[in-house]
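# Sequence plus the predicted model coming up.
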Amino acid sequence: MRSIVFASGKGGVGKSTVTLNLGLTLAAAGKRVVVVDADLEMANIGILLGIDATPISLHNVLSGENEMQDAVYAGPNNMRYVPASLSPEKMDRLDLDKLPSAIKKLEESSDFVLIDCPPGLGASATAAIKSAKEIVIVSTPEPSALADALKVRALAERHGVKIAGVVLNMVLGDRSEIRKEDFETVMEVPVIGLLPEDVEVRRSAALQVPVMIRAPGCNFSRSMRALAARLSGEKLAIQETKVKKGLLSSLMEFFGRIFGRK
């Protein structure tokens, strides 16, 4: 039973995409996986899954209205997920101190609890990091991202959270980027995954179908399977599911569900 928080020093590095698709990959290999959207201000997991507002979210749990098991939903590949609310009105009355015990309840019935942490070093991010046993720092191979990753590492060390490694996302592989070896030298943390820049990731986000499902053979998906094997320490047999959906129909259906409600 492992609880792993995926954190970054800044937004825009693809942290939510990494967390969700890793969860789907592990679940497709038969692991019991729960993905928790702990980005309480800018929830993304539900949007990436093409799911509109759910009746109960992590916000309801942290406000004391519901128990954690009430906020768990079935997702693709037998993965489960806990959404955060898409409504800004739900930010009132949140008790961040409830998050560690809520995560612990999920650990009892899971092989992996993957927590999508808010970017930065604020109160919500700190609460998410403290709630996990391990942390994976998601970054991109550029100087500003490295500087931010160092701050996240320091925060994790301050709270005694084991650093499982760094995932470098959106890798182009050209000379303008910081090399993996140099990133490891500065961070003093192993890089456990290199995920390439891939147009299929952007297309999948637009279609609201995770790339591991929509494009399992693309470069990003192949690298994600390697990351899942590295993180689990096992050779994984992964069942793949492919779903196709049109962009226009996806967007109309999604936003129609949200804004069609009173």
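Here it is on my side, so go on.
# rest of the way, CA atoms for contacts and neighbours
OK.
# Name the next helix or strand following the longest helix along the chain along the chain.
Of all segments of type helix in the chain, defined using DSSP state H, the longest is helix 143-158. Using DSSP states H and E, the helix or strand that follows helix 143-158 in sequence is strand 162-171.
# Contacts for that following strand next, please.
With CA atoms under 8 Å, 6 or more residues apart in numbering as the test, strand 162-171 has contacts from 13-14, 133-141, 153, 156-157, 177, 189-198.
# Just want the angle from the longest helix of the chain to strand 162-171.
Orientation note: helix 143-158 sits at an angle of 170 degrees relative to strand 162-171 (axes from the mean of the first three to the mean of the last three CA atoms, to 10 degrees).
# Buried residues, helix 143-158. List them.
Of all the residues in helix 143-158, those buried under the rule 16 or more other CA atoms under 10 Å are A145, L146, D148, A149, L150, K151, V152, R153, L155, A156.
# Identify the spatial nearest neighbour of N77, chain neighbours not counted.
Distance criterion CA to CA, 6 or more residues apart in numbering; nearest residue to N77, sequence neighbours excluded, is A28 at 5.3 Å.
# Number of residues surrounding the one you found?
Number of residues near A28 (other CA atoms under 10 Å) recorded here: 23.
# One more: the one 3 residues further on?
Residues within reach of K31, counting by other CA under 10 Å, total 19.
# how close does it sit to T25?
9 Å (CA to CA, to the nearest Å).
# same question, A128
Distance from A128 to T25, by CA to CA: 22 Å.
# Please apply the same query to R175.
Distance from R175 to T25, counting by CA to CA: 30 Å.
# residue contacts, M42?
Taking CA under 8 Å, 6+ apart, we find M42 in contact with L86, P118.
# would it count as being in a helix?
No - assessed with DSSP: H, G, I helix; E, B strand; the rest coil, M42 is coil; it does not lie in a helix.
# From what I see, E177 and S144 are in contact.
No - with contact defined as CA atoms under 8 Å, E177 does not reach S144; the gap is 11.3 Å.
# one step back: please convert the buried residues of helix 143-158 to JSON lines, extending it with distance to Y81.
Shown next, in JSON lines, are the buried residues of helix 143-158 (distance: CA to CA, whole Å):
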{"residue": "A145", "distance to Y81": "28"}
{"residue": "L146", "distance to Y81": "29"}
{"residue": "D148", "distance to Y81": "28"}
{"residue": "A149", "distance to Y81": "26"}
{"residue": "L150", "distance to Y81": "29"}
{"residue": "K151", "distance to Y81": "28"}
{"residue": "V152", "distance to Y81": "24"}
{"residue": "R153", "distance to Y81": "26"}
{"residue": "L155", "distance to Y81": "26"}
{"residue": "A156", "distance to Y81": "24"}
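# second one coming, line it up with the first:
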Amino acid sequence: MGQETVYAIASGKGGVGKTTTTVNLGTALAGAGARVAIVDADLGMANLAGFVSLSPGSATLHDVLAGEATVEEATYRLAENIVGVPSGNDLSEYAATAPEGLGDVVDTLREDADYVLLDVGAGVSHETVLPLGLADAVVIVATPEPAAIQDAAKTIDLVDRVDGELAGLLVTRTHPSGDVPAEKIASRLDVDLLGAIPEDTAVRASLYAGTPLVVHDPESPAATAYRTLASTLAGDELETDGSGADAPNTSTDDSSTGGSPGTDSTDDDAPDGDTTDDETPEDGATTDAPTDDDASSDDVSAAITDAEADS
């Protein structure tokens, strides 16, 4: 393909919607006919499996990076045209991983996939910075909240430090009033704006259902915005029909698909559907805690200025 095909979905702050974006962007691309692989590159705090009700079998990305399994053995079919490579939740297995092997994993997946999406962990560490340089381009995810914008600026700086490429900024959990416009945030951070995902209660429902939003409620405002994001990144090579991909498999057996995106598999064990992670609730979720509306425009602008000064 004559464009970026490996995207790192990143942000320095947890809870801004990286995993939700990875899952729904990937599902939207797959629903339009592209072959997609999504990878849980958050090695220490894995959560991708729970977002799609996937219970990994005998192999995960941890095993691959420890030299104990192949990429094919840790690859699971989620739905038509889309596969996932989950990370494990065992800390002892995490300690045995060699993150440097992620490059080989990406190279293997891109042989069969039109798009590879890396769900990158929050914070600054070797394993979170590494994907920023491996990807063809990095999608920065942030909410209009001051701390998220500060961390987005730091992540942008990290991308530059590892000679990575920026795809642009995605602003999540936006409101029609009360927030600094996404365009202004992108302008002040000096990055292209890829899109804005509105606050949407359907996101929370999809998280608990363990089903991507673009399948769970395809006509919801946030689902529509994710399909628009897919079209923006894919350009003329993608024509979304608004239907999304098929609902993902909700069970696995003790073996992976061992195949490429679009291959079938038959699984037996029921999933745990666990969605407990540092991104739940996230973009579109509603809680009793203060919302992003509490941050004034002046606070956000100040946060951007401070972040620029720190970069």
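All right, it came through fine. It should be emphasised that the depicted structure is a prediction, and the values quoted were computed from it without experimental measurement.
# rewinding a little: return the residue of the second structure aligned against the residue nearest to N77 of the first structure.
Aligning on TM-score structural alignment places A28 of the first structure opposite G31 in the second structure.
# E308 of the second structure: how many residues sit nearby?
E308 of the second structure has 16 nearby residues by other CA under 10 Å.
# ok, which stretches of the stretch 51-200 of the first structure are strands?
For the stretch 51-200 of the first structure, the strands defined by DSSP state E, counting those that start in this stretch occupy 73-74, 80-82, 112-116, 134-139, 162-171, 191-196.
# want to throw these into TSV with mean neighbour count and distance to L207 of the first structure?
Output for the strands of the stretch 51-200 of the first structure, formatted as TSV (neighbours: other CA atoms under 10 Å; distance: least, CA to CA, whole Å):
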stretch	mean neighbour count	distance to L207 of the first structure
strand 73-74	14	20
strand 80-82	24	19
strand 112-116	27	21
strand 134-139	26	23
strand 162-171	21	19
strand 191-196	20	20
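# would you turn those strands into JSON lines with distance to S3 of the first structure?
Below are the strands of the stretch 51-200 of the first structure laid out as JSON lines (distance: least, CA to CA, whole Å):
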{"stretch": "strand 73-74", "distance to S3 of the first structure": "18"}
{"stretch": "strand 80-82", "distance to S3 of the first structure": "14"}
{"stretch": "strand 112-116", "distance to S3 of the first structure": "5"}
{"stretch": "strand 134-139", "distance to S3 of the first structure": "6"}
{"stretch": "strand 162-171", "distance to S3 of the first structure": "11"}
{"stretch": "strand 191-196", "distance to S3 of the first structure": "17"}
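# Tell me which of those lies nearest to S63 of the first structure.
Closest approach to S63 of the first structure among these (CA to CA): strand 80-82, 14.8 Å.
# which secondary structure elements does that closest one contact?
With contacts taken as 3 or more CA pairs under 8 Å, 6 or more residues apart in numbering; DSSP states H and E, strand 80-82 of the first structure sits against strand 33-37, strand 73-74.
# Single out the most deeply packed of these.
Stretch with highest mean neighbour count among these: strand 33-37 (a mean of 29; mean count of other CA atoms under 10 Å).
# which residues touch the following helix or strand past it?
For strand 33-37 of the first structure, the succeeding helix or strand toward the C-terminus, using DSSP H and E, is helix 45-49. Residues outside helix 45-49 of the first structure that contact it (CA under 8 Å, 6+ apart): S16, T17, L20, D37, D52, A53, P83, A84, A205, Q208, V209, P210.
# do you know how far the second one is from D116 of the first structure?
When distance is defined by CA to CA, T17 of the first structure is 9 Å away from D116 of the first structure.
# M212 of the first structure and S221 touch, don't they?
Yes - using CA under 8 Å, M212 of the first structure makes contact with S221 at a distance of 5.5 Å.
# out of those two, which sits in the more crowded spot?
Taking neighbours as other CA under 10 Å, M212 of the first structure and S221 compare with M212 leading, 28 against 24.
# The second structure: which residue goes with the more buried one?
M212 of the first structure maps onto V214 in the second structure, by TM-score structural alignment.
# In space, what's closest to that match - neighbours in sequence excluded?
Spatial nearest neighbour of V214 of the second structure, chain neighbours left out: A223 (4.8 Å); criterion: CA to CA, 6+ apart.
# wait, what's in contact with the aligned partner of L54 of the second structure in the first structure?
In the first structure, L54 of the second structure lines up with I51, judged by TM-score structural alignment. By CA under 8 Å, 6+ apart, the contact set of I51 of the first structure is F254.
# Give me the distance between the alignment partner in the first structure of V71 of the second structure and L26 of the first structure.
Using TM-score structural alignment, the partner of V71 of the second structure in the first structure is M68. As judged by CA to CA, M68 of the first structure and L26 of the first structure stand 22 Å apart.
# Compare those two (neighbour count), which wins?
A side-by-side neighbour count of M68 of the first structure and L26, using other CA under 10 Å, places L26 first with 28 against 22.
# The more buried one: what secondary structure?
L26 of the first structure - assigned by three-state DSSP - is helix.
# Please tell me how far it sits from T54 of the first structure.
24 Å.
# related to what we said a few turns ago, now, the contacts of helix 45-49 of the first structure that are in helices?
S16, T17, L20, A205.
# I figured the third one hits V36, correct?
So the one you mean is L20 of the first structure. No - with contact defined as CA under 8 Å, L20 of the first structure does not count as touching V36 (9.1 Å).
# which outside residues touch stretch 178-185 of the first structure?
For stretch 178-185 of the first structure, the external contacting residues (CA under 8 Å, 6+ apart) are P141, E142, P143, L146, P190, V191.
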